[in-house]
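1. next come a sequence and a model predicted from it.
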Amino acid sequence: MSLKQRMLAYCACSLGFSLLNHVFFFYYVKVFLNYYKIEEGWFQFAQMLYLVWNMINDPLFAYIQDTTNFRLTKTRREAILYTAPLFSLSFILIWFPWAQGTWVTGLHLITALCLYDTFFTYIGLAFCCLFTEISSDPKVRLQLTQWSNIAGLLASFSVFICEFTSDSLKSFQAFQLTTVVIAVVAAIMMVYTGLYAHTEHDINIMQSDSSKEEVTHKKSSESSVWRLTWQILSERNFIAFVIVNFFQGFHRTFFSNFVAIIFDELIPDDVVSSSIRKMFYGSLNIVASVIVIFGVPLVQNIGYSKTIKWSFIWKIFAGIIMFMLGRQYIIIMMIYVLLDSAFSWAAFTFFVIPLSEIADHDMYKYKRSHPITSMVFGTNALIVKPAQSLCPMLTVAILNRYGYEEHKTGKLGLQGLDSLKDTMFLILCGYSCILGIIQYISWSKYVLKPQKSRELVISVPSQF
């Protein structure tokens, strides 16, 4: 297969994977809080178990994918091929309630989160590794980022479609039917990737004899998971990167889970109509993809590193300015959230490039015959993915402390409601400022540069 065909197969997975992910993280918190009426104790307990399972499954699946030769792990594409239908089924599970407001609702959330994350992690690792291993050429990787964001742009309409078919979840049966259709389409896209997304390593194996393949896998599994993980964690560039990525994941989770909840309170229906509100929620992910697609030429000129750095500068100053203006400027607040969310997602899109550089550098540094890309991405996820649980846990705890749970039952007075809205606005601005400062400082410690002629060029490292 040609390189372009393999790149298109990769983009099919980007489409399918993003279709599920956008809908899942945009709606699951709102559905369980407002429709299934889950108790806060069960919600926090489910998030804690989700966090623990996140920490366990990422390095476990990464090590399995890099060191075993089973049918499900033999190649990156086969890992996606055989598990894609199960991933779609785990996505459907969450939208069909088992009960409301009881321990069964808590059990439903625990089961849905853990099952979804199992296949999300397994397929996500293989998907990220495809990016690194389809080509080691930095220009091809940047082009692949652009192409996959075109697919991601199409996937971004999934939230937009759900908003209009369900009338912002007012017709829950229509929402359920829409999620089933999305799951089927996503499974088809990912199966296509599993059939045709061959990496450079796969092609080399297919051109060699079977004995060489066995030797390759044997060499890949000589080191233990602990030794490989320690080698990755001892790299200062990796530490600098995962700190940035952790808080980026925290911020993206906040936008996905809480923008609709907060804006439903901060923006009155008589100021912004329901149709405009639906378009706004649906456009949050669309704008990010558009920025990446048309911003790639700029990134090629100034470099992805400076692009990411400027996104942090924007995050800091935009949050400060919005806080100084106040929540009474509703249209400005909507523009602020739209841009802040878009820049956060757009910057995150380019994070796969430095992580691929770290994987390249690891192979070069330790003279490996086969890249341990899954271990690099898995160790990154081990540190980063707990942010997906910590963000909802922290934010829900803050909101309930200021009366959100009472507000849902109609027991919160006008004074308490005003205090709750102030808290929501403070969270909206405060997260951007605080996280942006931490990320800017940490990103300044990342010093790896793109490969040139198969060798890594590394600038003089500063003290971490």
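-> Nice, thanks for sending it over. Since the model is a prediction, treat every value here as computed from it, not as a measurement.
2. okay, CA-based contacts and neighbour counts for the rest of this
-> Fine.
3. against F24, how distant is D117?
-> For D117, the distance to F24 equals 11 Å [CA to CA, to the nearest Å].
4. where do the helices of the stretch 151-300 of the chain begin and end?
-> 172-196, 200-206, 210-220, 225-233, 236-266, 274-302 (DSSP state H, counting those that start in this stretch).
5. would you turn those into TSV with mean neighbour count and distance to S90?
-> As requested, these are arranged in TSV below (neighbours: other CA atoms under 10 Å; distance: least, CA to CA, whole Å):
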stretch	mean neighbour count	distance to S90
helix 172-196	20	9
helix 200-206	14	29
helix 210-220	13	31
helix 225-233	15	28
helix 236-266	20	19
helix 274-302	18	22
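6. so which of these is nearest P138?
-> Checking those against P138 by CA to CA gives helix 274-302 as the closest, at 10.0 Å.
7. list the helices and strands that closest one packs on?
-> Helices and strands touching helix 274-302, by 3 or more CA pairs under 8 Å, 6 or more residues apart in numbering; DSSP states H and E, are helix 138-165, helix 330-349.
8. and L19, which of those helices is closest to it?
-> That would be helix 138-165 among those, by CA to CA, at 4.7 Å.
9. which parts of the closest one are buried?
-> Across helix 138-165, burial judged by 16 or more other CA atoms under 10 Å covers 138, 140-165.
10. next: stretch 54-61.
-> N54, M55, N57, D58, P59, L60, F61.
11. list of residues touching that stretch?
-> D117, T118, T121, Y122, M375, G378, T379, A381, L382, I383, K385, P386 (CA atoms under 8 Å, 6 or more residues apart in numbering).
12. helices - which of these land there?
-> D117, T118, T121, Y122, M375, G378, T379, A381, L382, I383 (DSSP state H).
13. with distance to T83 added, can I get those residues in TSV?
-> Output for those, formatted as TSV (distance: CA to CA, whole Å):
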residue	distance to T83
D117	13
T118	10
T121	11
Y122	8
M375	19
G378	18
T379	21
A381	19
L382	21
I383	24
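14. how about residues contacting stretch 355-373?
-> Residues contacting stretch 355-373 (CA under 8 Å, 6+ apart): 66, 129, 131-132, 216, 219-220, 232, 237-238, 241, 376-377, 448-451, 455-456.
15. list the contacts for I123?
-> Counting by CA under 8 Å, 6+ apart, I123 touches A79, I80, T83, A84.
16. let's bring in a second model and compare:
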Amino acid sequence: MGRRVWGLCQGIPTAVLYGSLALFVSILHNVFLLYYVDTFVSVYKIDKLSFWVGETVFLIWNSLNDPLFGWLSDRSFLSSPHSGSQITSPEVVLKRLQALSRSGPLFALSFLAFWVAWTWPGLQFLICLCLYDGFLTVVDLNHNALLADLAVSAHDRTRLNFHTSLFSAIGSVSVFLSYSFWNKEDFYSFRIFCVTLAALSMLGFFVVSRLLQHRFQSEVQPCKTESQPLTELSIGQAPFTSAEKPVTLGEYLKQLSRHKNFMWFVSMNLVQVFHCHFNNNFFPLFLEHLLSDRISASTGSFLLGISYIAPHLNNLYFLTLCQRLGVYQVVRGLFMLKLGLSVAMLLAGADQIYLLCIFIASNRVFTEGTCKLLNLVITDLVDEDFVMNRRQQAASALLFGMVALVTKPGQTFAPLIGTWLLCLYTGYDIFERNSVAEAPIAAPALPVPLRQGCFYLLVFVPISCALLQLLAWSRFTLHGRRLQNIKTLRQSAQHSHLIDVKAI
């Protein structure tokens, strides 16, 4: 019976298996983003100093671990003068799958460490954040790098991203369920819920990574014995085969500093990461102080769930637009839409409850939807880096890591800047057990009412982000004819008899 099931699983397309890995991340990560701050502040009663120290250390670790793990993963592609002839793309894919099979279950275990108080809150906050983010980084880097390693054409990468979005949407169901179990006074049910999610994630990572490893191992071994180049998903011998001296980390950083499109992209993406995590961290606060007394609990649960599921479903439509208009135009349109909706909500005011419900949900939907598309832009940057610097192999994980080095600080800045602004303009301090701090450090002379302050925070943050992003995005040139030329040069490095990703 077991062999029969295993045989049936072998028939699942690679693109579907690749996308399913996103399911086992999203069922945990969405819950983490939504509840980790509230858990430590409201349940474990962490003090303000410990929270800020933990977030500051996390900021440093969160920024450095991506390029560190990316360098450890891809340094051989830069250092070996003949790496293009020694390492084929299927072997690179197999290496990334082996990393996923190890780090995926460990990522699920680190998720569980948040929901049980096992030491002093400040120390637990620091250890849990660093462990969780470390394993999440390894999972994300290898999964995202596979997007660039499995395909080069925009069509095939869009197809892979389509499956990722589909499974991420399914994984967002955990947010709907979490609202039913979340109870600050009785944490037991929520802990059982988290254990169940972690067990499902561990099992999924183990099974899917084994399936993919078996598939690519079966392709690598015969070709090694026959001494023939691999034809499936192979980049193979690059066109730039002259011997080169090893590329050091310093030289690689200099190359990136001269990569203008990379610099403009990370500037824009830093703001995007900040806005995404600002929405995640303050969504419960906005629901509580803007809508809780005007909508039912079931409506709040629906808004919460739809704000996590809709971005992935919307992304399925956005991906079809990307095939017709290009990623650049779609992302630019989303920035303009974010700006327009925020200005309209500001003019309408906080008393328009139905408009407020729609805006709170749509703000998160379009912001998260943009984030889901940006991996396609990074894969284009991988192609441009490959061509500009005459790489023997595309260092996809390393480039994803360098993007994260610059942009991930936005993840830490979001709760810090958000809580500071809220305290500055309203006198409300989330670390105080009473609703309003008795003596906030930076309390205004005439504090804005809490509800009005939350509303201003809700609309002015996306307005500011959209303006900064439109400015940076207007300087990004990797689209249109230039992008087509880059992809043509990258594809010329491939063997002429590649198999389409849909047929894998």
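-> Looks like it came in fine. Quick caveat, the model's predicted, so the values are computed rather than measured.
17. how alike are these chains, TM-score-wise?
-> Superposed pair, TM-score by TM-score structural alignment, normalised by the length of the first structure: 0.88. Supporting alignment: 446 aligned residues with a CA RMSD of 3.1 Å.
18. rewinding a little: of the ones in helices among the contacts of stretch 54-61 of the first structure - the most surrounded one?
-> Within these, neighbour counts (other CA atoms under 10 Å) peak at G378, which reaches 29 neighbours.
19. re earlier: mind putting the helices and strands packed on helix 274-302 of the first structure into CSV with distance to V191 of the first structure?
-> Converted to CSV, these look like this (distance: least, CA to CA, whole Å):
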stretch, distance to V191 of the first structure
helix 138-165, 15
helix 330-349, 23
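20. report the spatially closest residue to the residue nearest the centre of the first structure, excluding sequence-adjacent ones.
-> Centrality entry for the first structure: nearest residue to the mean C-alpha point is G249, 6.7 Å, by CA atoms, centre = their mean. Closest residue in space to G249 of the first structure, ignoring its immediate chain neighbours: A387 at 6.0 Å, by CA to CA, 6 or more residues apart in numbering.
21. and that neighbour, what's its match in the second structure?
-> Under the alignment (TM-score structural alignment), A387 of the first structure pairs with G410 of the second structure.
22. how close does that match get to V327 of the second structure?
-> Distance of G410 of the second structure to V327 of the second structure, given as CA to CA: 23 Å.
23. what's the answer for L399 of the second structure, then?
-> Here the criterion is CA to CA. By it, L399 of the second structure lies 19 Å from V327 of the second structure.
24. again with R191 of the second structure
-> Per CA to CA, R191 of the second structure is found 40 Å from V327 of the second structure.
25. can you check I12 of the second structure too?
-> 28 Å.
26. who's more crowded, those two?
-> Each of I12 of the second structure and V327 has its neighbours counted (other CA under 10 Å); V327 has more, 24 against 13.
27. give the aligned equivalent of that one in the first structure.
-> Aligned counterpart of V327 of the second structure in the first structure: Y304 (TM-score structural alignment).
28. which residue packs closest to its match, ignoring adjacent ones?
-> In this structure, Y304 of the first structure finds its nearest non-sequential neighbour in F350, 6.8 Å apart by CA to CA, 6+ apart.
29. residue in the second structure matching that neighbour?
-> Match for F350 of the first structure (TM-score structural alignment): L373.
30. what range does stretch 122-133 of the first structure cover in the second structure?
-> Using TM-score structural alignment, stretch 122-133 of the first structure pairs with 138-149 in the second structure.
31. quick check: that stretch compared with the first structure, mean distance?
-> Superposed on the first structure, stretch 138-149 of the second structure shows a mean distance to its aligned partners of 0.7 Å (mean CA distance after the TM-score superposition for the first structure).
32. just to revisit the earlier point, among the contacts of stretch 54-61 of the first structure, which one lies nearest to K212 of the first structure?
-> M375 (22.3 Å).
33. the second structure: which residue goes with that closest one?
-> The alignment partner of M375 of the first structure in the second structure, by TM-score structural alignment, is L398.
34. ok, the closest residue to that match other than its chain neighbours to G401 of the second structure distance?
-> Once flanking residues are discounted, L398 of the second structure sits nearest to G70: 4.0 Å by CA to CA, 6+ apart. Separation of G70 of the second structure from G401 of the second structure (CA to CA) stands at 5 Å.
35. hey, what's in contact with both of the two?
-> Shared contacts of G70 of the second structure and G401, defined by CA under 8 Å, 6+ apart, are found at L141.
36. where along the stretch 351-464 of the first structure do the strands fall?
-> In the stretch 351-464 of the first structure, the strands defined using DSSP state E, counting those that start in this stretch lie at 448-452, 455-458.
37. buried sites along the shortest one?
-> So that's strand 455-458 of the first structure. Buried residues in strand 455-458 of the first structure, counted by 16+ other CA under 10 Å: L456.
38. report the separation between the match of A387 of the first structure and I60 of the second structure.
-> Taking CA to CA, one finds G410 of the second structure at 11 Å from I60 of the second structure.
39. what about the closest residue to I243 of the first structure other than its chain neighbours, how many residues nearby?
-> Nearest residue to I243 of the first structure, sequence neighbours excluded (CA to CA, 6+ apart): S442, at 6.7 Å. Look at S442 of the first structure: counted by other CA under 10 Å, it has 19 neighbours.
40. dump the residue contacts of F176 of the second structure.
-> Under the criterion of CA under 8 Å, 6+ apart, the neighbours of F176 of the second structure are S301, F302, L304, G305.
41. closest to L458 of the second structure out of those?
-> Using CA to CA, L304 comes nearest to L458 of the second structure of the contacts of F176 of the second structure, at 15.5 Å.
42. against L398 of the second structure, how distant is the closest one?
-> Distance from L304 of the second structure to L398 of the second structure, by CA to CA: 34 Å.
43. now G134 of the second structure
-> Distance, G134 of the second structure to L398 of the second structure, by CA to CA: 15 Å.
44. what of G369 of the second structure?
-> 24 Å.
45. got it, and L483 of the second structure?
-> 21 Å.
46. then E368 of the second structure?
-> 24 Å.
47. please apply the same query to L457 of the second structure.
-> 35 Å.
48. same deal with L59 of the second structure?
-> Counting by CA to CA, the gap from L59 of the second structure to L398 of the second structure is 19 Å.
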